[in-house]
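Here is my input, please return the structure:
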Amino acid sequence: MSRAVVATAFGGPEVLSLIDAEPGSPGPGQLLLEVRAAGVNASDWKSYTGAYGTDPSSLPMRLGHEAAGVVLGVGPDVEGISPGDEVIAYRAAGAYAERIVIRAAAAVHKPPILGWEKAGGLLLTGVTAMHTVVATKVGPGDTVLVHGAAGGVGSMVVQIARARGARVIGTASIANHEYLLDVGATPVAYGPGLEARVRAAAHGRPVNVAIDTVGTNEALDCSVAVVADRQRIATIAGFAHGAGLHILLLGNGPGADPGTEIRRAAKQKLVDLVVAGKLNVRVGATYPLADVAKAHRAGLDGHVDGKMVLLP
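Have a look, this model is predicted:
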């Protein structure tokens, strides 16, 4: 018997529970996956806390979008993946489970160098980060300002930009400055005087690109102050203010470019960067599937630095 996490009502983590949920057999173009790790993301708790609405017809609600695991079975019309293969998948609806059926097109092979915990947390933040870097045309010689550089998406942006030959300045709390130095960014603290600190960190060179992962007015106003070309400024969070500033809006927000093709192509590129030693997933905490409510409380309270991962 397989188990899965569901939200039985709208509210806080107390509405989460484990149920028996047999996934069934894979159909055409599908895989049956034994989940070894599932990434935890803010979108997961937003789905049942009311941030995305409270339509009762969506209950009970399965959770999770990314997983890593072992293929148990393949349906018709699947090529290049066989039972026993280790894969990473996104989007993998209902990933908070012991077994799920997913689209084969969502999966890429997991390299042996990548452990289960890191594999489970790679793709959702990774494809978002890749979208921002590609959309702003980050390349060799650029100086890139990353807001929220120590966060899940931000730390990926830093590493991908560095792999593309750019220099990176990253905003973060002082507690995370050592981590930013480790991944190759020049850290600056956010707060009053941010623009002056960014200019000082640039050492007289122009800042060519700004990528915002936090959505604050401070981050966006600083970005337009230091970057001349607003088509090389992007946000994945500050959609209302960003629209007024005429910068790139990326992701799932109102008026944003979803970057479907970029994100689809990003999955294998991310794995290749991991294999090349240019990209690492910062895992902050792991939890057994039965402790999903505890994991979500930690995420809502902001008590974990790095990716949280469930281990079924």
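
rest of the way, CA atoms for contacts and neighbours
OK.

what's residue 21 in contact with, if anything?
1, 2, 3, 4 (CA atoms under 8 Å, 6 or more residues apart in numbering).

Narrow these to those in strands?
Among these, the ones falling in strands (DSSP state E) are 3, 4.

Just give me the closest of the contacts of residue 21 to residue 106.
residue 4 (19.6 Å; CA to CA).

hang on, isn't the closest one packed against residue 20?
Yes. The pair residue 4 and residue 20 qualifies as a contact (CA atoms under 8 Å) at a distance of 6.4 Å.

Comparing the two, which shows the higher neighbour count?
residue 4 (24 against 12; other CA atoms under 10 Å).

Just list the residues touching that one, thanks.
Residue 4 neighbours (CA under 8 Å, 6+ apart): 18, 19, 20, 21, 62, 94, 96, 97, 98, 99.

Tell me where this protein has helices.
Using DSSP state H, the helices assigned to the chain run over residues 42-49, 116-120, 123-135, 152-163, 177-182, 194-202, 217-226, 239-245, 260-275, 292-301.

What is the first one packed up against?
Using 3 or more CA pairs under 8 Å, 6 or more residues apart in numbering; DSSP states H and E, the elements in contact with helix 42-49 are helix 292-301.

here's the other one to compare against:
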Amino acid sequence: MTIAEHWIASSWGAPDTWEFVEHEVPPPGRGEVTIRVHAAGVNPADAKHVASARSGAQLPVPIGYEVSGRISALGPDTRIGSGDAAVGDKVVAFRVRGGYATELTVPAEKVFAKPTTLTHPEAANLLLAGTTAAEMLWVTGSAPGETILLHGASGAVGVSVLQQAALRGIRVIGTASAKRFDVVERFGGIPVTYGPGLADRVRAAAAGGAVVAALDAVGTDEAIDVSLELVDERRRIVTIAAPQRAGADGIQVIAGSMPESARFRDDIRAELVALAQNGDLVVPMARTFPLDEAPAALRLLSGGHPGGKLALIPSS
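Take a look at the predicted model:
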């Protein structure tokens, strides 16, 4: 077996309590692939899911859900999610356990050829945000020619929503701080500032048209209240950050841990990889960190919008 390093949560708590330890990487069996990690994507869920005890989760918990790297070993008679593969091929993997690692063995169905248009840090951040964005558009039935409202348009999920909506001819009014308006505009959205008077600013941006759906990626009461005020059909409002309000107000909530969400996100992976390969889906980056500085990356992420995605880079 190969000896590698990875981050684990050996107790429930913040990233500063995690441990960076050596572990044995099992050789891949049939239907498995071992990946030498070149970059690991950093997402809020990485810390959220080990902050406190969760039903069905047992310690220690390997951290990280998406990576980009090269195949270092391939199980017998094994094809990856995108087809045939060989040792040395550049790949991405999503919905894996323990991506904050130098090497890991994963189910081959979770592995896809890396888009050549993306660097490893970009590719390692493509699919968690991308599949979430795609599901938000899908569950709200957002269609070409419609105008929708997006809360948190300059964040990672928001930027992916903007790009996917633009490809479908969906008009997006997106909330952001004034200093992030350029990001929203770059990806085809109409920016509006959040805060008092938001509903009126959205109406003005809609120029007399109806706002038929709302996508919430921030989870504030303002986002939910304004969505309820502007959108007639509650089934066309979705949140990824305010599950309590979803239950109380009868709107939709999605999460990767929900079976239906998981199925959709698995099914949409290949389409998003193809969009990236064609240059139609990009991943704005803020910065990278060495793998052994993972807690510092999570601190930056939790402190506010870092201006793009973050990635962890193994030293070798």
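
coming back round to it: got the helices of structure 1 as JSON lines, with mean neighbour count and distance to residue 80 of structure 1 columns?
Output for the helices of structure 1, formatted as JSON lines (neighbours: other CA atoms under 10 Å; distance: least, CA to CA, whole Å):
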{"stretch": "helix 42-49", "mean neighbour count": "18", "distance to residue 80 of structure 1": "30"}
{"stretch": "helix 116-120", "mean neighbour count": "26", "distance to residue 80 of structure 1": "19"}
{"stretch": "helix 123-135", "mean neighbour count": "24", "distance to residue 80 of structure 1": "20"}
{"stretch": "helix 152-163", "mean neighbour count": "26", "distance to residue 80 of structure 1": "27"}
{"stretch": "helix 177-182", "mean neighbour count": "16", "distance to residue 80 of structure 1": "37"}
{"stretch": "helix 194-202", "mean neighbour count": "17", "distance to residue 80 of structure 1": "46"}
{"stretch": "helix 217-226", "mean neighbour count": "19", "distance to residue 80 of structure 1": "43"}
{"stretch": "helix 239-245", "mean neighbour count": "16", "distance to residue 80 of structure 1": "39"}
{"stretch": "helix 260-275", "mean neighbour count": "17", "distance to residue 80 of structure 1": "14"}
{"stretch": "helix 292-301", "mean neighbour count": "17", "distance to residue 80 of structure 1": "33"}
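
nearest to residue 208 of structure 1, of those helices?
helix 217-226 (8.2 Å).

mean shift between the closest one and structure 2?
After superposition onto structure 2, helix 217-226 of structure 1 sits on average 1.3 Å from its aligned residues (mean CA distance after the TM-score superposition for structure 1).

how about that helix, aligned to which bit of structure 2?
With TM-score structural alignment applied, helix 217-226 of structure 1 matches the range 221-230 in structure 2.

for stretch 280-289 of structure 1, same thing?
Going by TM-score structural alignment: stretch 280-289 of structure 1 matches residues 282-291.

ok, and for the matching stretch, which residues are buried?
282, 283, 284, 285, 288, 289, 291 (16 or more other CA atoms under 10 Å).

which ones are touching the first one?
Shown in contact with residue 282 of structure 2 (CA under 8 Å, 6+ apart): 118, 122, 126, 276.

Show me what the third one aligns to in structure 1.
When the structures are aligned by TM-score structural alignment, the residue of structure 1 matched to residue 126 of structure 2 is residue 122.

Roughly how far does that match sit from residue 76 of structure 1?
Plainly put, residue 122 of structure 1 is 28 Å away from residue 76 of structure 1 if you go by CA to CA, to the nearest Å.

which one of those two has more residues nearby?
Set residue 122 of structure 1 next to residue 76 and count neighbours by other CA under 10 Å: residue 122 wins out with 33 against 11.

contacting residues around the residue of structure 2 positioned farthest from its centre?
The centre of structure 2 is farthest from one residue, residue 208, which by CA atoms, centre = their mean lies 33.0 Å away. Applying CA under 8 Å, 6+ apart to residue 208 of structure 2 gives no contacts.

ditto for residue 62 of structure 2
6, 7, 8, 9, 97, 98, 99, 100.

Mind checking which of these are in strands?
Of the contacts of residue 62 of structure 2, the ones assigned to strands by DSSP E are 6, 7, 8, 9.

doesn't residue 61 make contact with the last one?
Yes. The pair residue 9 of structure 2 / residue 61 is scored as a contact, 5.1 Å apart, by CA under 8 Å.

Now do the shared contacts for those two.
residue 50.

of these two, who's got more company?
Higher neighbour count among residue 9 of structure 2 and residue 61: residue 9, with 22 against 18, using other CA under 10 Å.

aligned partner of that one in structure 1?
Checking TM-score structural alignment: residue 9 of structure 2 goes with residue 7.
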